[in-house]
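Enquirer: For reference, the sequence and a predicted model appear below.
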Amino acid sequence: MLWPYRTPGIPDDLFEQLPGIPLSKREVRLLMLSYLRLEAHSVVWDIGAGTGTIPIEIGLLCPKNTIVAVERDSDVANLIRRNCDRFGVKNVQVIEGNAPDCLEKVQPRPQRVCLEGGRPIKAILEFVWDCLEPEGRLIATASNLETLYAISEGFAELQARNIEVVQPVINRLETRGNHQTFASVHPIFILSGEKL
């Protein structure tokens, strides 16, 4: 078994990757999972799933969850499928298409949403918020100021409650030549909110 542990935090290099396709780094992934506040029997949507790290971690942690991973590019969607196969994750449904249009007929509706990208981000946020079950949670990531502002504004307009925003600073020890040095992991904001 590729990851035989009951804890999250799969090393990044265990996932099959494609050049230019985003991968949520392990330490950031751990924070994202904690802000989702997963339950044993939930429906989780991951929009902009990239390499599929979040759906796979959720699938391993909560095998009775139903996870929908959304990606617009068929090559990236196939990458998610291959990574699910690598880890033996069976409870992830991969949907190819542009959000929010491709989500119109997806059932059942989610209790948790992870929004990791997509344009127009605010329109996607508003659509999935309407789909989100009452008492549901939505987390979103932002790697630039414009996305951070759009998500923050969207949360305010949607009257999300218990909003939290974190920007973790993570450094990893790396070997460069004969020396070991700390290198910063790409900075990202994680925003979370709850629906009344």
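Expert: Perfect, I can see it now.

Enquirer: When you work out contacts or count neighbours from here on, use the C-alpha atoms and nothing else.
Expert: OK.

Enquirer: What count of nearby residues applies to the residue nearest to Asn171 when sequence neighbours are not counted?
Expert: Of all residues not flanking Asn171 in the chain, Ser184 sits nearest, at 4.3 Å (Cα to Cα, 6 or more residues apart in numbering). By other Cα atoms under 10 Å, 12 other residues sit near Ser184.

Enquirer: And Thr181, by the same measure?
Expert: 13.

Enquirer: Repeat that for Lys64.
Expert: Other residues within reach of Lys64 by the criterion other Cα under 10 Å amount to 16.

Enquirer: doesn't Lys90 make contact with it?
Expert: No: the criterion here is Cα atoms under 8 Å, and Lys64 misses it with Lys90 at 9.9 Å.

Enquirer: rewinding a little: who's in contact with the residue nearest to Asn171?
Expert: Ser184 makes contact with 169-172 under the criterion Cα atoms under 8 Å, 6 or more residues apart in numbering.

Enquirer: Relative to Arg86, which of the residues you listed is nearest.
Expert: Arg172 (25.5 Å; Cα to Cα).

Enquirer: Give me the next element, helix or strand, following the helix or strand that closest one falls within.
Expert: Arg172 belongs to strand 171-176 when assigned by DSSP states H and E. Using DSSP H and E, the helix or strand that directly follows strand 171-176 along the chain is strand 179-184.

Enquirer: Presented hereafter is structure B, for comparison with structure A:
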Amino acid sequence: MHIYDKDFIHGELPMTKQEVRAVSIAKLQLEDDSVLIDVGAGTGTIGIEAATYIKNGKVIGIEKEEKGLEVIRENVKKFNLDNYFLIHGRAPENIPEINYDRMFIGGSTGGMREIVAHFMQYSKKNSRLVINAITLETLSSSMEILKEFGFKDIEVVNLMVGRGKKVGPYTMMYGENPIYIITVVKEEKI
């Protein structure tokens, strides 16, 4: 079930908005038993919502910022999740060396190449990698890195959301930040 922004605890921290979250999770094409690595988990909204879809799988969230960790813990408790595991650390050095089939990158702190290398080494065949990029620089460098690793079929979606707000008797549309959602699938011959 989709979780609305208003249902998450997030305090003053920015979070992935519900429309972007819905598309990003759809691009992951989660299975009931998927193992998702959520890199740069932030407030945890992607991984937490994903955990509600994978009843026989698990989500491993990796976040370096203490404020984000606190919010994630509160939301894991709020949604009563026993399949979400949180690691305080940075990627790729704190990503567990386990087999997994899904990875979401919401933040890489300059370690994108090494994180993709981890994906290539530890993810299973037909695993899906989804990257959300807010800046053109992140989009550009992500595309270059994915090509270096041999990905040829790189899907990029640009999502722009406008939200209506009441201004007197009128409704005006205000735009959220546009986001790029990049998706690749690890095939056997890459």
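Expert: Yep, it's here. Note that the structure is predicted; figures quoted are calculated from it, not measured.

Enquirer: Quantify their similarity with the TM-score.
Expert: Once superposed, chain against chain, the TM-score is 0.91 (TM-score structural alignment, normalised by the length of structure 2); 186 aligned residues with a Cα RMSD of 1.5 Å.

Enquirer: Now which residue in structure 2 aligns to the residue nearest to Asn171 of structure 1?
Expert: Counting by TM-score structural alignment, Ser184 of structure 1 corresponds to Gly175 in structure 2.

Enquirer: hmm, back to that, how far away is the residue nearest to Asn171 of structure 1 from Glu27 of structure 1?
Expert: Noted for Ser184 of structure 1: a distance of 12 Å to Glu27 of structure 1, by Cα to Cα, to the nearest Å.

Enquirer: Quickly list what's touching both of those two.
Expert: Ile170.

Enquirer: for the aligned partner of Ala41 of structure 2 in structure 1, what are its contacts?
Expert: In structure 1, Ala41 of structure 2 lines up with Ala49, judged by TM-score structural alignment. Contact analysis of Ala49 of structure 1 by Cα under 8 Å, 6+ apart lists 55, 69-71, 80, 116.

Enquirer: Ok, Ile190 of structure 1 next?
Expert: Here Ile190 of structure 1 is in contact with 32, 139-142, 165-167 (criterion: Cα under 8 Å, 6+ apart).

Enquirer: The helix or strand containing it vs structure 2, mean deviation?
Expert: Element membership for Ile190 of structure 1 (DSSP H and E) is strand 189-194. When structure 2 is superposed, strand 189-194 of structure 1 averages 0.4 Å from its matched positions, counting by mean Cα distance after the TM-score superposition for structure 1.

Enquirer: State the number of residues packed around Cys37 of structure 1.
Expert: One thing to correct before we go on: residue 37 of structure 1 is Arg, not Cys. Around Arg37 of structure 1 there are 11 residues (other Cα under 10 Å).

Enquirer: And it, what's its match in structure 2?
Expert: Match for Arg37 of structure 1 (TM-score structural alignment): Gln29.

Enquirer: ok, now how distant is that match from Val185 of structure 2?
Expert: 11 Å.

Enquirer: My read is that Asn132 of structure 2 contacts Ile105, right?
Expert: Yes: if you go by Cα under 8 Å, Asn132 of structure 2 and Ile105 touch, sitting 6.4 Å apart.

Enquirer: What is the end-to-end distance of stretch 86-100 of structure 2?
Expert: End-to-end for stretch 86-100 of structure 2, by Cα to Cα: 16 Å.

Enquirer: Report the buried residues of it.
Expert: Going by neighbour count (16 or more other Cα atoms under 10 Å), the buried part of stretch 86-100 of structure 2 is 86-87, 89-92, 95, 100.

Enquirer: Okay, and which of those residues map to strands?
Expert: Counting by DSSP state E, the buried residues of stretch 86-100 of structure 2 place 86-87, 100 in strands.

Enquirer: Can you name the residues that contact whatever residue of structure 1 lines up with Gly57 of structure 2?
Expert: Taking TM-score structural alignment, the alignment pairs Gly57 of structure 2 with Asn65 from structure 1. By Cα under 8 Å, 6+ apart, the residues touching Asn65 of structure 1 are 39-44, 58-59, 91.
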